[in-house]
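S.K.: Predicted model and sequence below, questions to follow.
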Amino acid sequence: MSDHLTFQLGDFTTQGGATLRGAHLAYTTYGELNADKSNVIVYPTWYSGRHWDNEWLIGPGMALDPAEYFIIVPNMLGNGLSTSPSNTPPPYDRARFPDITVYDQIEAQHKLVTEEFGIERIALVTGWSMGAGQTFQWAVSYPEMVERIAPFCGSPRTSLHNKVFLEGVKAALTADAVYNGGWYDAEKWPTTGLRALARVYAGWGFSQAFYWRFGPPLHHSVTRLVRSVHSWERQLSPQQLGRVLYLLRRPEGSSLDRHDLSNSPERSRGESPRLIRERTSMGEGVREAPLYRPRAPGRRWGPGAEFA
């Protein structure tokens, strides 16, 4: 199920004004589009993920059942399959690749959905983590098209705490001299920095509560901790380095760092929360001691929410 198709975006102009010549979007689909095109689900990829990483929720009898729905999984711009620093010719190759916002991601995906498939209505947009951020953006950018959304483990605006975490992860990687400000040699990867990033991420990818659940005895927790570190090292292999570096490269240029739906063109600051509330098909899940978005009095994304 990991093969993908390619949609030609043509000359794609970003929110920041840069034009990527001959841009493309890699994607794959699951299931069949019905006659009236009413069974469409859009399921964007998450940070550093590719379409096959979304397959854990797709299958017979699962929440996203291809026998019932036509599921489109677009790969984010910058993830190594769609137009990215690694496959873009000058003048926007490697470290020169322009900033891509979450708004840009949805503009590209909208072209795919409408021009390739002629779809006018989307039954559901869903996504995890950075995919959840894209899910929120779909509801704000195209409210007349999106019937409902189901974002999970994500937010309409990246929190300050999450930005601090991203800066720490980035620093671990970019401290490797081989990184060279993004102009590393294609034949020599900054693997020392990559391993450092993976070890830092092992403490951030899961919350403290995740590790608390496995003690005592203490050695079980330590064993799982070591395994989680090694798991992140394997996941962030050199093949993934290009897209990880791009998405973290600088605080003002990262899609994740800059994510804030109140900056959406043609939407007022108060309008975006309303559009999200009207299309959210599920409540916020119960979380015990979440790391990035802890519960606090007066903070909510339900009725009356604002991007303050």
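M.R.: Sure thing, it's come through. Residues are numbered from 1 along each chain as shown.
S.K.: C-alpha only now, for contacts and for neighbours.
M.R.: Fine.
S.K.: Now Trp212: closest residue in space that isn't a chain neighbour?
M.R.: Residue nearest to Trp212 in three dimensions, not counting chain neighbours: Ser221, with 7.7 Å by Cα to Cα, 6 or more residues apart in numbering.
S.K.: And that neighbour, how close does it get to Pro290?
M.R.: 18 Å (Cα to Cα, to the nearest Å).
S.K.: I'd like to know how far the residue of the chain most remote from its centre sits from Thr223.
M.R.: Relative to the centre of the chain, the most outlying C-alpha is that of Pro217, 36.0 Å out, by Cα atoms, centre = their mean. Distance, Pro217 to Thr223, using Cα to Cα: 11 Å.
S.K.: and here's the other structure:
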Amino acid sequence: MTGLATFEAGDVTLQSGVVLPDVKLVYRTHGQLNAARDNAILYPTHYMGNHDSNAWAIAPGMALDPQKYFIIIPNMLGNGVSSSPSNTPAPFDGPRFPLVTVRDNVLLQHRLVTEVFGISTLQLVLGHSMGALQTFQWGALFPDMVQRIAPFCGAARVSRHNWLFLEGAKCALMADAAFAGGDYAAPPVAGIRAFARVYAGWAWSQTFFRQQLDRERLGLPSMEDFLQLAWEPFFQTHDANNLLAMLATWQAADISADPRFDGDFARALAAITAKAFVMPCRSDLYFPPEDSEIEVGHMPHAQLRVIPSVWGHMAGGGMNPEDMMFINTALAELLAH
């Protein structure tokens, strides 16, 4: 594992037409780029994740072996590490930070991969949740560059139901008077707490709680302990405007929102010619397998591999050993072909 590095991208014209000045894309790499520059893997971050959130999948002997591959983890814009509301100066500070789309993130990552490392081929692009959104986008925009994709617990666009869930969480945060339209003098603690509690009911499945795995596997004796000890503190570590900026990226996600596809979702999926293992979790309340099945039906070289887990969306988060093994086994198979 190397230290962090920053790609100074300069002024970037976003999909909206807004020019965001002095954009910084912070990333971490694992392993070494070989002389042929053909052993690279890209692993974008998920919602509220950073460059260390994906480390569970990277180790010698695992599918993502840093002794074999050069693995790049770029931080998504808005996550508080790369350019975000919390670290961007006026006039784009705080609530004035513009909408950044998944497409904007991917185009910036493409610049990183090509301009900094001179890479023309990616062996694999993979990601969990919003990382999966970016993975699909990579496959659609750069089919000649991406050899394989492995999106897990994610989708190629936000569904109407998923958008609705996010809208509820967003409004809970913004209802706190201390939020002050995003120009808060101190963190809107009550709003972030409400945001976390709305969010909590979606991350794991009904079966997870029916089987009381929050007690047996997470060691939390009550639902209130689950919220106060394991859930809310994580959300409180994030800036409120960053949470909302990433959420806006999520709500706008659609790989067909690009001039070459003109909103034709099936055509955008058909453009993904990479070998693909699409891995939804069977109990994911955000991205159900039914949506993935539709997506795979339009992709010429894709297989549906459903994670047989009750851990819901968190099956892709590196928390449950059985889910980690399922994903790692699938990645090893995909990389072998």
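M.R.: Great, that's in hand. Treat the numbers as computed from the prediction; the structure is a model and nothing was measured.
S.K.: Fetch the TM-score of the aligned pair.
M.R.: The TM-score (TM-score structural alignment, normalised by the length of the first structure) is 0.88; 296 aligned residues with a Cα RMSD of 2.6 Å.
S.K.: Look up which helix or strand the residue nearest to Trp212 of the first structure falls in, please.
M.R.: In the assignment (DSSP states H and E), Ser221 of the first structure maps to helix 218-235.
S.K.: residue boundaries of the helices in the stretch 101-250 of the second structure?
M.R.: 102-111, 130-141, 160-174, 189-203, 206-210, 213-216, 223-225, 232-236, 240-251 (DSSP state H, counting those that start in this stretch).
S.K.: Pick the most deeply packed of the ones you listed.
M.R.: With neighbours taken as mean count of other Cα atoms under 10 Å, the helices of the stretch 101-250 of the second structure reach their highest mean count in helix 130-141, at a mean of 28.
S.K.: what's next to that one, contact-wise?
M.R.: 43-47, 102-103, 105-106, 125-127, 146, 149-157, 250, 253, 255, 268-274 (Cα atoms under 8 Å, 6 or more residues apart in numbering).
S.K.: next one: stretch 284-297 of the first structure
M.R.: Applying Cα under 8 Å, 6+ apart, the external contacts of stretch 284-297 of the first structure come out as Phe152, Ser159, His161, Asn162, Trp204, Phe206, Ser207, Gln208, Ala209.
S.K.: Just put these in TSV and tack on distance to Asn39 of the first structure.
M.R.: What follows is those, written out as TSV (distance: Cα to Cα, whole Å):
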residue	distance to Asn39 of the first structure
Phe152	21
Ser159	34
His161	38
Asn162	35
Trp204	36
Phe206	34
Ser207	36
Gln208	39
Ala209	38
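S.K.: wait, which of these is closest to Glu306 of the first structure?
M.R.: Ser159 (13.5 Å; Cα to Cα).
S.K.: neighbours of the closest one, just the number please.
M.R.: Neighbour count for Ser159 of the first structure, taken as other Cα atoms under 10 Å: 17.
S.K.: picking that back up, could you list which of the contacts of helix 130-141 of the second structure belong to strands?
M.R.: Val125, Leu126, Gly127, Ile149, Ala150, Pro151, Phe152 (DSSP state E).
S.K.: Tell me if I'm right that Leu77 of the first structure and Asn87 touch.
M.R.: No. Using Cα atoms under 8 Å as the test, Leu77 of the first structure is too far from Asn87 to be in contact (11.0 Å).
S.K.: Could you check which of these two is surrounded by more residues?
M.R.: Higher neighbour count among Leu77 of the first structure and Asn87: Leu77, with 25 against 16, using other Cα under 10 Å.
S.K.: so the more buried one sits in a helix?
M.R.: No. Under the criterion used here (DSSP: H, G, I helix; E, B strand; the rest coil), Leu77 of the first structure is coil, not part of a helix.
S.K.: Verify the stated contact: His259 of the first structure with Ile100.
M.R.: No. Between His259 of the first structure and Ile100 there is no contact under Cα under 8 Å: 10.4 Å.
S.K.: ok, now which ones touch the residue nearest to Trp212 of the first structure?
M.R.: Neighbouring residues of Ser221 of the first structure by Cα under 8 Å, 6+ apart: Tyr211, Trp212, Phe214, Gly215.
S.K.: export the helices of the stretch 101-250 of the second structure to CSV and tack on distance to Gln32 of the second structure?
M.R.: As requested, those are arranged in CSV below (distance: least, Cα to Cα, whole Å):
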stretch, distance to Gln32 of the second structure
helix 102-111, 18
helix 130-141, 22
helix 160-174, 38
helix 189-203, 35
helix 206-210, 39
helix 213-216, 39
helix 223-225, 43
helix 232-236, 32
helix 240-251, 30
